[in-house]
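Asks: can you look at this prediction? I've put the sequence above it.
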Amino acid sequence: MVPRIEDMAALSEKLQRIVPGLKLVEAHGKMPAAQIDEVMVGFADGVGDILLATNIIEAGLDVKRANTMIVWRADRFGLAQLHQLRGRVGRGNRRGQVVLLTQAEGGIAERTLKQLRTLATFDRLGAGFEISARDLDMRGAGDMLGDTQAGHMKLIGVELYQHLLELALRQVRGEDVDRWTPDLNMGSPGALPASWIPEADVRLGLYVRLARLADAAALEGFEAELLDRFGPLPAEAESLLARARLRLSARTARVGRVDAGAAAIALTLRKDFAGDTAKAGLMEKDGRFLLIEATEDADRFDLVHALLETLVAAGTGSREPMARKVV
C-alpha cells in the first residue's frame, strides 16, 4: 500500500527484484474503472501474488485470501484511513498482519507518531470507537461556527450551515420540521442572468437565499434588494421570482406538484391538504385535481397563482391572499 501513485513505479521495481518469482498486480485511481474491477476481482480469485495499490481499496473490498498488508510511508495516511486499510486483511480463516513502514522517528511529527501508536495500541476487533475517541482527543472537537472552521461551513456558507444545524437540532428535540418544496412543472424556470449579475459567487448566494425564503414579505424584500443593487429585473429574473411566489402559495395550500399547460392545470395534493377543491372549481382525475381552462403563456402564472390562493382561502378561511404578480 502506497500513499501516492508516483510512489508505485519505484516500489514495483524493488518488489520485482526482491521476489522475482511472485506475480505483481497494480491498482490506482487513474486506471479506468473497468480495469480496476478486473484487477481486484482477479486478485480475489487468485490472479497475482502481490497487490500494489493506493488507498482506493480502503473500504468495501472483501478479499479473503489477503492476510498480510505492508503500508509504505504510513505516516502519510490519516488515522481513519489506516484503520480502514487494516480491515482489508484477515477477512478469511487466517489471521491478518499489517506492517507500517515509516521514516526514522526523527523525521516524523510528534502528532503523527501519536496516531501511529494509537493504531498499534487498539489492535483488537471492534476498536473503531476507541480510535475515534483518541483521534478526537488529539485533534480537538473543532470550531463549529468560528472563523477557523475548515469543513462543511466554508463549503456551503455560514448562513446555510446554521440553517441546517438549526433543523437538525429541532429534529433531535422532537419538533416537527416541515422540509419539502412544491414541484412546479410549467413554463420557464427563470434565472439570475450573468449579464445582469456577473459575479458567479454572488448569483449562487442569491439563489441559496431565495430557496430559503419562507413568506411573501421576505420575498418582496428580496425583490426590492435586487432592484436596489442591480437595477431593473430582466425577464428571466421576473420569471424566477414569479415561480418563487407560486411555490410559497403551493406550500401554504399543501399542494405538492403543479402541472400547467395550454389546456389545463393539474394539482397533486399532499396528504395533509385540508382545503375545499370544489370552491376552486377542480375536478378529480387519476389522483390529481384538474382545472380545464385554456391559457396563454403570459397569463398562466397569474391563473395558477389565483387558483392556489383560492385553495389557501378555502382551507383557512382567514388567510389574506398573497400579492399577485403577472409575468
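Replies: Good, I have the coordinates.
Asks: make it CA atoms for all contacts and neighbour counts henceforth
Replies: Will do.
Asks: now do the strands in the stretch 101-250 of the chain.
Replies: 183-185 (DSSP state E, counting those that start in this stretch).
Asks: residue boundaries of the helices in it?
Replies: Along the stretch 101-250 of the chain, counting by DSSP state H, counting those that start in this stretch, helices occupy 110-121, 128-139, 152-156, 158-172, 200-211, 216-230, 235-253.
Asks: now for the shortest one, which elements pack on it?
Replies: Packing contacts for helix 152-156, counted by 3 or more CA pairs under 8 Å, 6 or more residues apart in numbering; DSSP states H and E, involve helix 158-172.
Asks: tell me which other helices or strands the helix it packs on touches.
Replies: In terms of contact count using 3+ CA pairs under 8 Å, 6+ apart, helix 158-172 is assigned the packing partners helix 152-156.
Asks: which parts of the helix it packs on are buried?
Replies: Within helix 152-156, the residues scored as buried using 16 or more other CA atoms under 10 Å are residue 153.
Asks: any idea which of the helices of the stretch 101-250 of the chain is most buried?
Replies: helix 235-253 (a mean of 21; mean count of other CA atoms under 10 Å).
Asks: assign a three-state SS to residue 80, would you?
Replies: What DSSP: H, G, I helix; E, B strand; the rest coil gives for residue 80 is helix.
Asks: please apply the same query to residue 71.
Replies: strand.
Asks: residues near it, how many?
Replies: Residues lying near residue 71 (other CA atoms under 10 Å) number 23.
Asks: please report how far it lies from residue 312.
Replies: According to CA to CA, to the nearest Å, residue 71 and residue 312 sit 64 Å apart.
Asks: quick check: end-to-end length of stretch 25-38?
Replies: 11 Å.
Asks: what helix or strand is residue 26 on?
Replies: strand 24-27 (DSSP states H and E).
Asks: that strand: what's the following helix or strand?
Replies: Downstream of strand 24-27 (by DSSP H and E), the next one is helix 33-44.
Asks: so which elements touch the very next helix or strand once past that following helix?
Replies: Next in sequence after helix 33-44, counting helices and strands by DSSP H and E, comes strand 50-53. For strand 50-53, the elements it packs on are helix 8-18, strand 24-27, judged by 3+ CA pairs under 8 Å, 6+ apart.
Asks: structure B:
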Amino acid sequence: RDLSVIQTPPPDRLAVQTVIVPFSPAIIRSAIERELQRGGQVFFVHNEIETIHEIAHLIRQLVPQARIGVAHGRLSERELERTVLRFVHQELDVLVTTTIIENGIDIPQANTILINRAERFGLADLYQLRGRVGRSNRLAYAYLLIPPESTLSAVAHRRLAALKEFSDLGSGFRLAALDLELRGAGNLLGPEQSGHINALGFELYCQLLERTIRELRGEKIEEELIPQINLRLSLRIPETYIADMSERLHVYKRLAAARTEAKLAELRDELMDRYGPLPPEVERLLLLGSIRNAAMCVRVRAIEREGTRILIQFADPDLPNAEHRRAFLATHPSAEFAPDGTLRYDLSAPDERTLLLQLRDDLLQLQGATYNFPGQSYRDESATSADLKKRGRRR
C-alpha cells in the first residue's frame, strides 16, 4: 500500500503491559496499591455516569489511603477542570472517569489504567485509552476488566486478544487494520458506516473500491488476465533460504505483484543482498514471474505442460496475429494452432531452468519481441520506441 508507518518510539519509551482479567476487587486493590507504592497515579475508566460514584465508593473501600476524584461530562466546566487539574498536580491518586480522558490528557506520573467492561469498547477506543499511560520512561500497566469470559461474543474475544497481542510500540497501524476488518469500512460514497470488509479481506476490498471509483469517474477499465500456469516443476522458496514464514509470504506477495522485468530484477537483487545467492528453486520462481508477465502481454489464459508437450490457451482465438503465428510455426515444426485459440508444441530441455528460459522466449516471440536486456521490461511503458531500438529489442 502507498503509505508510510511510523514505528520508531520516542527515546526511553516502554510498551504498556496489557492484561485481560475478570472484574475482581482483589485485582483492583492490588493494581492500585502497586502503582501508589512507586509514587504513581491511576486512571479507572468506568463509562456509565449513573453508576460511576458507586465505583468510586468501592475503590475508597478497597484502598482507603488513596485520594480519589471523579470526572465525567455532566460536571460543570469549572468543576471538571478543577478535578483534572488536581490530578495533574498530584493532589489526587486515582481518577475515576468516563472516556472523557480519551484524548488530550498527558500525565507522565499516571502509569496504571484500569478499564471496566472493556468488552464494550471498540479497538480504537481501547487503544486511545491505553495511550493515556506509559507516557514516560516508567513501565506502565493497562488492566482490561471483563465479566466472565463465557458471556463474551467472538468479536469481543478477538478484539481484546488483539489489543493484548499488539502491545508493542508502533503497532497502531496493525490494530487499525484489524479494527477495519472487524467493524467494516462503511460506504465511502454514501452515508452507511458499516460494511462487509471481513467477508472480502482488506486487500480485495481496496481493489474493488479502486475499481468502483474509476468506473464512477467514467474511466475505461481493462480486465487484467492473470494466466494459470502449471509446468509441474518445483517452484518455491526453501525454508533453508528464508527461515521466517512471514518473510517468505512477503516475498511471494511481491513476486505476484511484480508486473515488469525491472521489478523482478529489483526483487532478485534484494534477495541476493539480504539472503545470499539464489537457490535453484528461487531462480525458477523468478523465471516463472517473467513467463507470467510475457503471457499476460499476449492474453494467455492458461499454460500447461504434459511431458514434453506445451499447451498454451489464448483468451482470444485471433491471438497471436497471423504474422507472429507464421514466424512461430517456422521455428517450431511441431507447433499447431487449434481453432479455439490453443497452441500445442513440443518443448524439451536438459534442465528445468533452460526449459523456463525457452518458454519465456517462445512467449516473447509470439508477441514479436526478443529478450535482449534483462533490466528493461517489455511492459515498461515509459520506454520510448527509440529506447527499445537502442537496446536491441524489436516489436
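Replies: Received the coordinates, thanks. Everything numeric here is computed off the predicted structure, so don't read it as measured data.
Asks: TM-score for these two?
Replies: Once superposed, chain against chain, the TM-score is 0.47 (TM-score structural alignment, normalised by the length of the first structure); 182 aligned residues with a CA RMSD of 3.9 Å.
Asks: switch the helices of the stretch 101-250 of the first structure over to CSV; also include distance to residue 15 of the first structure.
Replies: Below are the helices of the stretch 101-250 of the first structure laid out as CSV (distance: least, CA to CA, whole Å):
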stretch, distance to residue 15 of the first structure
helix 110-121, 25
helix 128-139, 32
helix 152-156, 41
helix 158-172, 48
helix 200-211, 49
helix 216-230, 64
helix 235-253, 61
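Asks: count of residues packed around residue 96 of the second structure?
Replies: By other CA under 10 Å, the residues close to residue 96 of the second structure number 24.
Asks: before we move on, what about residue 83 of the first structure?
Replies: Counted with other CA under 10 Å, the neighbours of residue 83 of the first structure add up to 19.
Asks: what's the spacing between it and residue 313 of the first structure?
Replies: Here residue 83 of the first structure is placed at a distance of 59 Å from residue 313 of the first structure (CA to CA).
Asks: does residue 18 of the second structure really touch residue 129, like I thought?
Replies: No - Residue 18 of the second structure is beyond contact range of residue 129, at 11.8 Å (criterion: CA atoms under 8 Å).
Asks: list the buried residues in the strand holding residue 26 of the first structure.
Replies: 24-27.
Asks: tell me the helices and strands packed up against it.
Replies: Judged by 3+ CA pairs under 8 Å, 6+ apart, strand 24-27 of the first structure is in contact with helix 33-44, strand 50-53.
Asks: change it to 6 Å
Replies: When contacts are defined as 3 or more CA pairs under 6 Å, 6 or more residues apart in numbering; DSSP states H and E, strand 24-27 of the first structure sits against strand 50-53.
Asks: tell me the buried residues in the strand it packs on?
Replies: 50-53.
Asks: closest to residue 288 of the first structure out of those residues?
Replies: residue 53 (55.0 Å; CA to CA).
Asks: that closest one touches residue 27, doesn't it?
Replies: Yes - Residue 53 of the first structure lies in contact with residue 27 (CA atoms under 6 Å); the separation is 4.8 Å.
Asks: against residue 285 of the second structure, how distant is residue 175 of the second structure?
Replies: Per CA to CA, residue 175 of the second structure is found 33 Å from residue 285 of the second structure.
Asks: wait, residue 97 of the second structure
Replies: Residue 97 of the second structure is 57 Å from residue 285 of the second structure, where distance means CA to CA.
Asks: of those two, who's got more company?
Replies: Using other CA under 10 Å, the more surrounded residue of residue 97 of the second structure and residue 285 is residue 97, with 26 against 20.
Asks: would you map the helices across the second structure?
Replies: 25-37, 52-62, 77-88, 123-130, 154-165, 172-183, 197-200, 202-216, 245-257, 261-275, 280-297, 322-331, 352-366, 385-390 (DSSP state H).
Asks: could you export those helices as JSON lines, including distance to residue 345 of the second structure?
Replies: Below are these laid out as JSON lines (distance: least, CA to CA, whole Å):
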{"stretch": "helix 25-37", "distance to residue 345 of the second structure": "75"}
{"stretch": "helix 52-62", "distance to residue 345 of the second structure": "79"}
{"stretch": "helix 77-88", "distance to residue 345 of the second structure": "80"}
{"stretch": "helix 123-130", "distance to residue 345 of the second structure": "57"}
{"stretch": "helix 154-165", "distance to residue 345 of the second structure": "53"}
{"stretch": "helix 172-183", "distance to residue 345 of the second structure": "47"}
{"stretch": "helix 197-200", "distance to residue 345 of the second structure": "40"}
{"stretch": "helix 202-216", "distance to residue 345 of the second structure": "37"}
{"stretch": "helix 245-257", "distance to residue 345 of the second structure": "27"}
{"stretch": "helix 261-275", "distance to residue 345 of the second structure": "26"}
{"stretch": "helix 280-297", "distance to residue 345 of the second structure": "16"}
{"stretch": "helix 322-331", "distance to residue 345 of the second structure": "9"}
{"stretch": "helix 352-366", "distance to residue 345 of the second structure": "11"}
{"stretch": "helix 385-390", "distance to residue 345 of the second structure": "29"}
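Asks: residue 142 of the second structure is nearest to which of those?
Replies: Minimum separation from residue 142 of the second structure across those (CA to CA) falls at helix 123-130, 6.2 Å.
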